[in-house]
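# no sequence on this one, just coordinates:
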C-alpha cells in the first residue's frame, strides 16, 4: 500500500509539472524541440545548414529569385523538359541589360562586376582561371571595405561576400572548385580574432587569398606536372581532349626535358578549345595530330596514354569535366589505354553524383546552331520560332571511376577509390586552409 501511495503522489506531481504538448490536426502529439549537446536549439541548427541548391522547376522559388536578381533573366521558350530543374534563360538579353546598370549597382563592387561581365561574355574560362579571377575580385573588395557604424566586421563582410556570390551566380553558375574557395574564405572571415583591428583583419584575409592561390593552384600545378612527366616515355602517343591548363603544362615540360612523343588533340564543337592548344603546342615544336571527337575511335588504336583535365573529382571517384571527356575515357577504356586525370586537390568535392542530369550547366544554345567561319551554313537560323526544336548545349559530363586508371593530384598519384579517403581523412580544414 505504501508503495502504491507514493506512486500516486509522484504521478500527480509529475502531471502538474509537465507542460502541455502541442497537438497536430490528427491529435497526435508533436515532438518537442530537441537541442544539441551544447544546448543549441534546432532553429539555430537550421541557420548553420547550407541552403539547398536552386531548383528552377519550382515556380515559387523562381519567382522569389527573380525579385532578388540583379541581372535581367528571360526564360527561354524552347526549354528542354529533362533539364527544367536547371536555369534556361535567353543568353542574348542579359549582357546588354547588365552593362546598362553599371552605375546603378551600388551593392556590387566594381572588381566583382567586371569579373561577372567576363563570366557572362565567356571571356574567362577554365576552372583555375575562373576561381583565381573571383578570388582576386574578392581581394579588391576586401581592400576597399570599411565596417559600417554599429556593425561587426565578421557579419557584415560575410553578408557582402554572399551578395557578391549571388551576383556571380546570376552571371554564370559557380563551379565546384569555386564553391570550395568561397567556403574557405567564409571560414577565414568567421575565425578572425576579435582582437584584430579592421586593417589587420583585412590584411590577414588578403594574405590568406594570396596563399590559397599560390599554394593550392600554382604550386599544386607544378607538383602535378613533376609527377605526370614521369609517365611519359620516348615514342609515346599522348591523347588529350579540348584544352586543359594542367595537361598543357605537362606536355610543354616533357618537351623541354627532351622527351620524344606525339600529341593527338581531340576537339569538339561549339567551343573548339583544342584549336588554341594546337597552335601553342605547334609553336613550341611539338608534333601534333588534330581531329574531332567523332573520329576518336579511329585514332585511339595508336595512342599509348590519355591525359585529361577535370573540373572536379567527386567523392565516389566520378570525374566531372567538360562534356565529351566521358566519351573519350570510355573509348580509351575499350582499347585498354590508360586514362590519367590531372586535377588539383582543392577541386575534390564530397558530393556523390552518378549522372550528368541532376547537376550540370546549360550553355548558349545558339552556339551549337552557328558554325564558326561558315556563314553559308544557316539551316538553324530562327530556330527559336519553332516549338518542336529545343537545342541542348551541355557544358559538363560525368566520367565513371571505372574508366579512370589514376588521378594525378598534388597529394600524389591515387586510384579513384582513394578520393573519399582524402576527402574524409584530411577534411576541408586540411585541404583548403
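Nice, I can see it. If you're wondering where the values come from, they're calculated on a predicted model, not measured in any experiment.
# only C-alpha atoms for contact and neighbour calcs from this point on.
OK.
# Which element, helix or strand, includes residue 179?
Taking DSSP states H and E as the criterion, the element that holds residue 179 is helix 176-190.
# The very next helix or strand once past that helix packs against which elements?
Using DSSP H and E, the next helix or strand after helix 176-190 towards the C-terminus is helix 198-212. The helices and strands touching helix 198-212, judged by 3 or more Cα pairs under 8 Å, 6 or more residues apart in numbering; DSSP states H and E, are helix 127-143, helix 176-190.
# for the ones you listed, which one sits closest to residue 307?
Of all the helices and strands packed on helix 198-212, helix 127-143 sits nearest to residue 307, with 16.6 Å by Cα to Cα.
# Can you tell me the element residue 225 falls in?
Remark: residue 225 resides in helix 220-228, with elements defined by DSSP H and E.
# and that helix, how far from the chain's centre?
Here helix 220-228 is found 22 Å from its chain centre; the criterion is Cα atoms, centre = their mean, to the nearest Å.
# Residues touching stretch 221-229, excluding its own?
Contacting residues not belonging to stretch 221-229 are listed as 246, 249-251, 253-254, 342-344, 408-410, 412-413 [Cα atoms under 8 Å, 6 or more residues apart in numbering].
# Select from these the one having the most neighbours.
When neighbours are taken as other Cα atoms under 10 Å, the top entry among the contacts of stretch 221-229 is residue 344 (28 neighbours).
# just checking, it touches residue 219?
No - using Cα atoms under 8 Å, residue 344 makes no contact with residue 219, being 9.7 Å away.
# thinking again about what came up before, okay, and which of the contacts of stretch 221-229 map to helices?
Counting by DSSP state H, those place 246, 249, 250, 251, 253, 254 in helices.
# buried set for the strand or helix carrying residue 169?
Using DSSP H and E, residue 169 sits in helix 153-171. Residues of helix 153-171 classed as buried: 153-154, 157-158, 160-161, 164-171 (neighbour count, 16 or more other Cα atoms under 10 Å).
# For residue 316, state which of those residues is nearest.
The closest of the buried residues of helix 153-171, once distances to residue 316 are taken by Cα to Cα, is residue 169, at 26.0 Å.
# here comes the other one, which I'd like you to weigh against the first:
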C-alpha cells in the first residue's frame, strides 16, 4: 500500500486553520496533490490511488471549500484528457496542469483586487468582516495608488481572523479600526460601503462566507449601504444547480468555550449564507456583476466546472 507523503500534512494544517482563506487553501491543496502525483507517477493503479486518496483527504479537511474541490477536479479531468504515456511525460504534464490552475487562481485574484481598488474613493470609510486576501489586497492596492480612506473591521470570533486583517492593513499604513462582531450594525451609519470575500458561490447567486457575514449584509441593506463581495468564479459550487445545499462546516465547540457548564449545547457553524438580494455586486474575473448572473458567468469562463 502506497503511503502519501505530502497531502496528510497539508490537510492537517488546513483543518487546524494554519492554512486559511479559500484561495490559500486551494493553492496549497493543488500543490500538495501535484507533488504526490509526481512522487508516485507510473502505473494507472498508482495514479488512481493517489488521486482518490489524496483528494478524499484534502476534501475532508474542510467542508465549505468549493474552490479547492474545483482545483482538484481540474487536475483529474486534465490528466484524463491528456493521458501521458511515460513517467517522464506524466511528471511534465502534471507540472503543466498545476501551473495552469495556479495561474487561474493567482491571475484571477490580481484582476479582482484591481477592480476592487478602483471602487474605493478618497474619504471612504469601508467596513469588512473576517479575513480575505483579495479584500486586503484590494485595500492595500488602493492605498498604494495614493487613495486616503479608513477601514473598520470586525474581530471575527471565535478564531479572531479579523486580527489578521487588522495587522496586515495597519502594517501597510492604512487607517484601521477594529470592532466587535455585534457592533457592525451600530457603526454602519458611518460606513460608505461594505466589502467582504467569500468561500462559495451558489447557482442561485447566494454567497457563503464566514459566519456573521449575513448579519453584516442585512445591516448594510437596512442602512442602504452598498455591500460588495470579492470572489473568483472558481468558488462556484456546481452541486447547487441540482438542488443540493453547500455543506456548512461545524467546528469544534471548544473554540467558543473550552469548559462550558454540563448540559449546555453549543453550535459553532463556520459559515453562513447571504441572500443575493442583499449583495450589491460580485467583483469577479468578469468585473462587477450581479449575483443573479453567476451561472451565466461560469458558462463563459469555466464550463469544465459544470461537467
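That came through, no problem. Here the structure is a predicted model, which is why all the values come from computation and not from measurement.
# re earlier: nearest to residue 230 of structure 1, out of the helices and strands packed on helix 198-212 of structure 1?
Between residue 230 of structure 1 and those, the tightest spacing by Cα to Cα is seen for helix 127-143, at 23.5 Å.
# picking up where we left off before, onto which residues of structure 2 does the helix holding residue 225 of structure 1 map?
Aligned using TM-score structural alignment, helix 220-228 of structure 1 spans residues 108-116 in structure 2.
# Next, the mean deviation of that stretch compared to structure 1.
In the superposition with structure 1, the average deviation recorded for stretch 108-116 of structure 2 is 1.1 Å (mean Cα distance after the TM-score superposition for structure 1).
# and that stretch, which residues are buried?
Neighbour-count burial for stretch 108-116 of structure 2 [16+ other Cα under 10 Å]: 108, 109, 111, 112, 113, 114, 115, 116.
# Which single one of those residues is nearest to residue 258 of structure 2?
For these, the residue nearest residue 258 of structure 2 by Cα to Cα is residue 109; the value is 36.8 Å.
# Buried residues of stretch 99-108 of structure 2, list them for me.
By neighbour count on 16+ other Cα under 10 Å, the buried set for stretch 99-108 of structure 2 is 101, 102, 105, 108.
# Average offset of the helix holding residue 179 of structure 1 relative to structure 2?
Helix 176-190 of structure 1 sits 1.1 Å off on average (mean Cα distance after the TM-score superposition for structure 1).
# And that helix, what does it pack against?
Contact partners of helix 176-190 of structure 1 among helices and strands, from 3+ Cα pairs under 8 Å, 6+ apart: helix 127-143, helix 153-171, helix 198-212, strand 348-349.
# can you do 7 Å?
Applying 3 or more Cα pairs under 7 Å, 6 or more residues apart in numbering; DSSP states H and E, one finds that helix 176-190 of structure 1 contacts helix 153-171.
# Which residues outside the helix it packs on are in contact with it?
With contacts defined as Cα atoms under 7 Å, 6 or more residues apart in numbering, helix 153-171 of structure 1 is touched by 70, 71, 108, 112, 116, 119, 120, 147, 186, 189, 190.
# If we use 8 Å, what do you get?
Taking Cα under 8 Å, 6+ apart as the rule, helix 153-171 of structure 1 contacts 69-71, 107-109, 112, 115-117, 119-120, 138, 145, 147, 174, 186, 189-190, 192, 198.
# try stretch 281-297 of structure 1
Applying Cα under 8 Å, 6+ apart, the contact partners of stretch 281-297 of structure 1 are 252, 255, 261-268, 278, 324, 328, 331.
# Mark which of those residues are part of strands, please.
Secondary structure assignment by DSSP state E places 261, 262, 263, 264, 265, 266, 267 of those in strands.
# Tell me the counterpart of the third one in structure 2.
I take that to be residue 263 of structure 1. Using TM-score structural alignment, residue 263 of structure 1 sits opposite residue 151 in structure 2.
# That match: what's it in contact with?
125, 126, 127, 128, 174, 175, 176, 177.
# of all those residues, which comes closest to residue 296 of structure 2?
Taking Cα to Cα as the measure, residue 128 is the one of these closest to residue 296 of structure 2, at 27.5 Å.
# Give me the neighbour count for the closest one.
Residue 128 of structure 2, neighbours per other Cα under 10 Å, totals 26.
# That one corresponds to which position in structure 1?
In structure 1, residue 128 of structure 2 lands on residue 240 (TM-score structural alignment).
# Can you classify that match as helix, strand or coil?
strand (DSSP: H, G, I helix; E, B strand; the rest coil).
# next one: the one 3 residues further on
With three-state DSSP as the basis, the three-state label of residue 243 of structure 1 is coil.
# From residue 266 of structure 1, how far out is it?
Going from residue 243 of structure 1 to residue 266 of structure 1 by Cα to Cα, to the nearest Å gives 9 Å.
# Between these two, which contacts overlap?
In contact with both residue 243 of structure 1 and residue 266: residue 274, using Cα under 8 Å, 6+ apart.
# between these two, which one's more packed in?
Higher neighbour count among residue 243 of structure 1 and residue 266: residue 266, with 27 against 22, using other Cα under 10 Å.
# For the more buried one, list the residues it contacts.
Under the criterion of Cα under 8 Å, 6+ apart, the neighbours of residue 266 of structure 1 are 239, 240, 241, 242, 274, 290, 291, 292, 293, 296.
# quick one: the match of residue 128 of structure 2 and residue 268 touch, right?
No - at 11.9 Å, residue 240 of structure 1 does not count as touching residue 268 under the criterion of Cα under 8 Å.
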